[in-house]
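Engineer: One predicted model, sequence on top.
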Amino acid sequence: MAFVLPPLPFAYNALASKGMSPDTLYFHHDKHHAGYVNTLNGLVEKNPALQGKSLEELIKLSAKDPAMTPVFNNAGQVWNHNMFWESMSPEGGRIPAALEKKIIADFGSVENFKKEFKAAAGAQFGSGWVWLVQQPDGKLAITRTPNAASPISEGHGKPLLAMDVWEHAYYLDFQNRRPDFTGNWLDKLADYEAAERRMNG
């Protein structure tokens, strides 16, 4: 069964007042994300051994196999983008009480959490992702991954939030100002309520 591009969980103009334009959402979702889905389906169609596997299974199967790099890149990017859209909300930016308490316990303060997240985004050379994860011991941490890699492929823990730092995620709205994009994303777009649900799930 072919993988399907999931619809955005909000309208194309739903984030415009919070710094993410309809054009960014259209090109990012309908072109970039759709391209990964279509390419992955083509790769799976040509290889019976891959058929019937979930995205997570394909990622884990291909992560350390150089011969399967195209599968990894496209499966990883499909999964990462699915998580990215689910990490944002038109009502984003508000941190609910339980997650706020956990952030303060593990990072010292909300301000320190955001400072570490911004530092990770700035330190990611080239394309990649920044994640809020819950480690196996329950502690929250921030990690970053290059290109199509993720906490699933790298064993970094359970992902709670994903922020895309590929240039196509922010260039139409912020040009080369990744720090401004990151700050805006944390303050206005991040769906911390979804992160709390994942943390407790």
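Structural biologist: Noted; the coordinates are in hand. Residues are numbered from 1 along each chain as shown.
Engineer: all contacts plus neighbour counts: C-alpha atoms, from now on.
Structural biologist: Will do.
Engineer: which residue ranges form the strands in this protein?
Structural biologist: Remark: strands assigned in the chain by DSSP state E are 128-134, 140-146, 158-164.
Engineer: For the first one, which outside residues touch it?
Structural biologist: For strand 128-134, contacts defined as Cα atoms under 8 Å, 6 or more residues apart in numbering pick out 117, 120-121, 140-151, 156-166, 199.
Engineer: okay, pairing it with this:
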Amino acid sequence: MPHQLPELGFSYNALEPFIDAMTMEIHHTKHHGAYVNNLNAALDKHPDLHTKSIEKLLGQLSTVPADIQTAVRNNGGGHWNHSFFWALLKKNENGEPVGELAKAIDSAFGSFDAFKEQFHKAGMTRFGSGWAWLIVNDQKQLVIGSTPNQDNPLMDISKFRGTPVLGVDVWEHAYYLKYQNRRNEYLNNFFNVINWEKVEENFLQAL
């Protein structure tokens, strides 16, 4: 079955003033929509791959036929990354991590403020386009890192691997209409729109 563009689960203006409605609509319908369409077009060349989940495709990317591997990497990565990202978004009014996640962040980074500083730095130091991530690695530890373009830590070809718990899109299309070149401001405001309950759910599943 062809991959489909998921619903956001909230209105395009729900994250105002931190992420504007026009950015959300274009990001969801145009950018994510294009990744889905391009992924399906690539998989049409090898129809048997339509039966694989996006997670399995990315986790076994090195085995995808060479003629579509780059298209699956870029567009499949874009589809998974954005689907994951939308589920993380909810205005939280300066909320903080909850439950076991909060304890794990304090243990791994020393404090929530120290975590914020490191996560912000991962987003700021990713040159060009890409993503910053909080993952659970093979040792069941929380680790912060980043990936270029639409790569993610699920990919078997990624240098930064693990199970994503939280991610932030630092492609310019994610923030340019409101923030122009001010990625720093966008990343600071991102902490106002993290659904920490969903992040904890991701954390517990990763364990």
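Structural biologist: Done, it's in. Since this is a predicted model, take the numbers as computed values, not measurements.
Engineer: Counting neighbours, what do you get for the equivalent of residue 124 of structure 2 over in structure 1?
Structural biologist: Matched across to structure 1, residue 124 of structure 2 falls on residue 122, judged by TM-score structural alignment. For residue 122 of structure 1, the count of nearby residues is 15 (other Cα atoms under 10 Å).
Engineer: And for residue 21 of structure 1?
Structural biologist: A count of nearby residues for residue 21 of structure 1, using other Cα under 10 Å, gives 17.
Engineer: do the same with residue 93 of structure 1
Structural biologist: Residue 93 of structure 1 has 19 neighbouring residues, counting by other Cα under 10 Å.
Engineer: Excluding residues flanking it in the chain, which one is nearest the most centrally placed residue in structure 1?
Structural biologist: Nearest to the mean C-alpha position of structure 1, by Cα atoms, centre = their mean, lies residue 162 at 3.0 Å. Distance criterion Cα to Cα, 6 or more residues apart in numbering; nearest residue to residue 162 of structure 1, sequence neighbours excluded, is residue 131 at 4.7 Å.
Engineer: And stretch 6-15 of structure 1, end to end?
Structural biologist: This stretch, stretch 6-15 of structure 1, spans 18 Å end to end (Cα to Cα, to the nearest Å).
Engineer: now stretch 154-166 of structure 1
Structural biologist: Terminal residues of stretch 154-166 of structure 1 are spaced 19 Å apart (Cα to Cα).
Engineer: That one: which residues count as buried?
Structural biologist: Buried residues in stretch 154-166 of structure 1, counted by 16 or more other Cα atoms under 10 Å: 156-166.
Engineer: And for stretch 14-29 of structure 2?
Structural biologist: Of all the residues in stretch 14-29 of structure 2, those buried under the rule 16+ other Cα under 10 Å are 14-15, 18-21, 23-24, 27-28.
Engineer: what's the average distance of the top helix by length along structure 1 to structure 2?
Structural biologist: The longest helix of structure 1 (DSSP state H) is helix 69-85. After superposition onto structure 2, helix 69-85 of structure 1 sits on average 0.6 Å from its aligned residues (mean Cα distance after the TM-score superposition for structure 1).
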